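1. need a structure here:
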Amino acid sequence: MKDAVRRPGEANSSTPIRVVVADDHPVVRFGVKNMLENEPGFEVVGEAEDGDVAITETLEREPDILLLDVMMPRLPGLEALRAIMDKSPRVKIILLTSTITQQQIIEALQIGARGIVLKDAAASDLSRSMRAVLSGDYWIGGERVVNLVAALNELMKQAAASPDKKTYGLTPREIEVVTCIVEGCSNKDVAKQFSISEETVKRHLSNIFDKTGVSTRLELALFAIAHKLVTLDN
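-> Prediction:
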C-alpha cells in the first residue's frame, strides 16, 4: 500500500515532513539524513546521487521537500530543478550547496526554487528553512523571505553592482583541481592532496573538461592560464 502523501505546505502535525536528499557525496547525504532524523517531524523518504536520479526519486516519492545540490553529476542541479518544476510544481525545492553565485540564486528562484541553504550553515538553518517554505515563504540568505519580488530585485541590484568572476561554472573544488593540473600534479597527487579517491578526481576532471570545452590536461592548463582561472607564482 502506498504511503499516505501530504500535499506540500498542507498543515498536519501528525504527519512527518517527507524529504528527498539529492547530493553526489554519500557523506553529505548521510549527514543530512542523520540531522533530520534527530529533528522531530521529518522523514527522509529517498536519496539521489545525481541529477537524473533526483528527478526520478522526486516524481516517484512525491516528497514535501527536495534538498538539491547545485553541482550534480550527469545533470546539474538547476537543470534537474527545471525538469521537476515542469512535471511536479507542487514540490518545494531547497538548494543545499557549498557555494552559489548571485546569478545562480536569481536563476534558481526564477525557475521555482523556494530556498537556498549553504552546507556550512545546514545545522542551524535546515529545519527552519524547510518549515518556512512549507508555510509558503522563501528562505534566502539565512532568513525567511515573504516578498519574493522584492528579494529578487535586491539580488539583481547586488549582482549588477559586483558581477561574479567568470569561472565557467567551475566549483571551488574544481578550481583547486585545475590549479593542481597546471602545477603538473597527477591524479594520484590530487587525490592525496584533497583526501579523495582517484575515481573522484577523474569525475572532477570529466566535469571540468565538459565545462571548459577542452579534452586534454595540457589544453586545460593552457585554458586555465589564458583565462586567469589560476594565479601563477612568479
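2. use CA for all of it now, contacts and neighbours both
-> Fine.
3. Quick one: the strands in this structure, in order.
-> Defined through DSSP state E, the strands belonging to the chain, from first to last, are 17-22, 42-48, 65-68, 92-97, 115-118, 138-140, 143-145.
4. could those be laid out in a markdown table, adding distance to Gln104?
-> Below are the strands of the chain laid out as a markdown table (distance: least, Cα to Cα, whole Å):
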| stretch | distance to Gln104 |
| --- | --- |
| strand 17-22 | 18 |
| strand 42-48 | 21 |
| strand 65-68 | 14 |
| strand 92-97 | 10 |
| strand 115-118 | 10 |
| strand 138-140 | 12 |
| strand 143-145 | 18 |
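5. May I see those strands arranged in TSV, with distance to Asn34 and mean neighbour count as well?
-> Formatted as TSV, these follow (distance: least, Cα to Cα, whole Å; neighbours: other Cα atoms under 10 Å):
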stretch	distance to Asn34	mean neighbour count
strand 17-22	11	26
strand 42-48	9	19
strand 65-68	14	27
strand 92-97	15	25
strand 115-118	17	26
strand 138-140	22	23
strand 143-145	23	16
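6. Out of the ones you listed, flag the one nearest Phe209.
-> Closest approach to Phe209 among the strands of the chain (Cα to Cα): strand 92-97, 21.6 Å.
7. tell me the angle that closest one makes with strand 17-22.
-> Comparing the axes of strand 92-97 and strand 17-22 via axes from the mean of the first three to the mean of the last three Cα atoms, to 10 degrees yields an angle of 40 degrees.
8. got a list of contacts for strand 92-97?
-> Where contact means Cα atoms under 8 Å, 6 or more residues apart in numbering, the residues beyond strand 92-97 that reach it are 8, 64-71, 81, 112-119, 122, 130, 133-134.
9. quick one more, to check against the first:
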Amino acid sequence: MNKIILADNQAIFRAGTAKILAMEDDFRIIAQCPDSDRLYQAIDAFRGVVLMFAATLKTDLKMLMNRIAGAGSRAIVILENDDSPQPFLSAGVEGLIYRNVSGPSLLDCARRVAGGEHFEQPAGSADKREEDAVGARVRDRLTSKEMKIVALITQGCKNKEIAMRLGTTEQVVKNYLRSIYDKTGVSDRLELALFTMHHKMLFQAATAVSEQMMQTM
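-> Okay, here's the model as predicted:
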C-alpha cells in the first residue's frame, strides 16, 4: 500500500486529486494539508510516504526537502502550468507534474515515485497544446453568465452563494449548470472545477471574470 500525504492550498484541486487516488486499491491518503504548517506536521508524523505538494504553498524548498529526506519519504511537486521545474529538480524532488496533469499521468507519477523511480511530466507537449485548444473552444461556447458561474464554481462557491452573487435563484443557477455540463462534457461541479483548472485558456478567462466581479462588489 502506497501512503500519500496530499498538500495543496487549492481545495478543489486537492479534492479532485484525492478522488482520483482513492479509486485505486494501491493508494491510501493518510493526510491532507491546506497549508505549510500542517504539511510539516504531517511529514514529522508519518515516515516512508509519498508527499504530493503544491508549489503554491511557497515553502522553504531546501528545508522541506531536508524534512522529507529525514522522514525517509519521497516528494512529488505540483507546479502551475507556467512554473519553471528547474528549482525543484535541483532540490531533489523525485516527481514533477503540472496542474493540467491527466488522471492516468498522475497515477503513473505516484506509482513510479513510490517505487523508487523519477517522473517528470513534459512541459509544452502536444497534449498540453491540445488541452489549451480545448479550453479555448469551451471558453468561446460559454455565455457571459455561464462564464461567471464557472468562475464562482472554481472558487468553491455553492449554488446558493452563486445565486446571491448573480442576483438570481438557485433553480436558475442549476439550469445554467446543466448547460455548462453539456458544453464541457463533465457531470458535476468538482469535475467542472478541475476541467477549468486543467485548461489554461478557460482558466485564464474564468480568472479574469472573477477579478471583474470583485471590482464591481
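10. related to what we said a few turns ago, of all the strands of structure 1, which one comes closest to Val201 of structure 1?
-> Ranking the strands of structure 1 by their distance to Val201 of structure 1 (criterion: Cα to Cα) puts strand 92-97 first, at 19.5 Å.
11. counterpart of the closest one in structure 2, which residues?
-> On the basis of TM-score structural alignment, strand 92-97 of structure 1 is assigned to residues 74-79 in structure 2.
12. residues of stretch 200-218 of structure 1 that come out buried?
-> Judged by neighbour count using 16 or more other Cα atoms under 10 Å, the buried positions of stretch 200-218 of structure 1 are Val201, His204, Leu205, Asn207, Ile208, Phe209, Thr212, Val214, Arg217.
13. Just those: which are in helices?
-> Among the buried residues of stretch 200-218 of structure 1, the members falling in helices are Val201, His204, Leu205, Asn207, Ile208, Phe209, Thr212, Arg217 (criterion: DSSP state H).
14. Adding distance to Ala48 of structure 1, write these out as a markdown table.
-> Output for those, formatted as a markdown table (distance: Cα to Cα, whole Å):
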| residue | distance to Ala48 of structure 1 |
| --- | --- |
| Val201 | 20 |
| His204 | 18 |
| Leu205 | 22 |
| Asn207 | 18 |
| Ile208 | 22 |
| Phe209 | 24 |
| Thr212 | 26 |
| Arg217 | 30 |
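15. mean shift between the match of strand 92-97 of structure 1 and structure 1?
-> Once the two structures are superposed, the average separation between stretch 74-79 of structure 2 and the matching residues of structure 1 is 1.2 Å (mean Cα distance after the TM-score superposition for structure 1).
16. can you give me the offset of that stretch from its chain's centre?
-> Taking Cα atoms, centre = their mean, to the nearest Å, the mean C-alpha location of stretch 74-79 of structure 2 is offset from the chain mean by 12 Å.
17. and what of stretch 81-90 of structure 2?
-> 17 Å.
18. Over to stretch 204-215 of structure 1?
-> Between the centre of stretch 204-215 of structure 1 and the centre of its chain there are 19 Å (Cα atoms, centre = their mean).
19. hang on, the earlier thing: ok, so of the ones in helices among the buried residues of stretch 200-218 of structure 1, who is nearest Arg173 of structure 1?
-> Checking those against Arg173 of structure 1 with Cα to Cα, the nearest one is His204 at 8.5 Å.
20. That closest one and Pro172 touch, don't they?
-> No: counting by Cα atoms under 8 Å, Pro172 is not a contact partner of His204 of structure 1; they are 11.2 Å apart.
21. Give the aligned range of stretch 175-184 of structure 2 in structure 1.
-> Using TM-score structural alignment, stretch 175-184 of structure 2 corresponds to no residues of structure 1.
22. quick one: buried residues of that stretch?
-> Residues Tyr176, Leu177, Ile180, Thr184 are the ones in stretch 175-184 of structure 2 that count as buried (16+ other Cα under 10 Å).
23. Now, those that are in helices?
-> Of the positions in the buried residues of stretch 175-184 of structure 2, Tyr176, Leu177, Ile180, Thr184 sit in helices, assigned by DSSP H.
24. Would you mind measuring from the third one to Gln10 of structure 2?
-> For Ile180 of structure 2, the distance to Gln10 of structure 2 (Cα to Cα, to the nearest Å) stands at 22 Å.
25. Could you do the first one as well?
-> When distances are taken as Cα to Cα, Tyr176 of structure 2 and Gln10 of structure 2 turn out to be 25 Å apart.
26. Sweet, I'm off.
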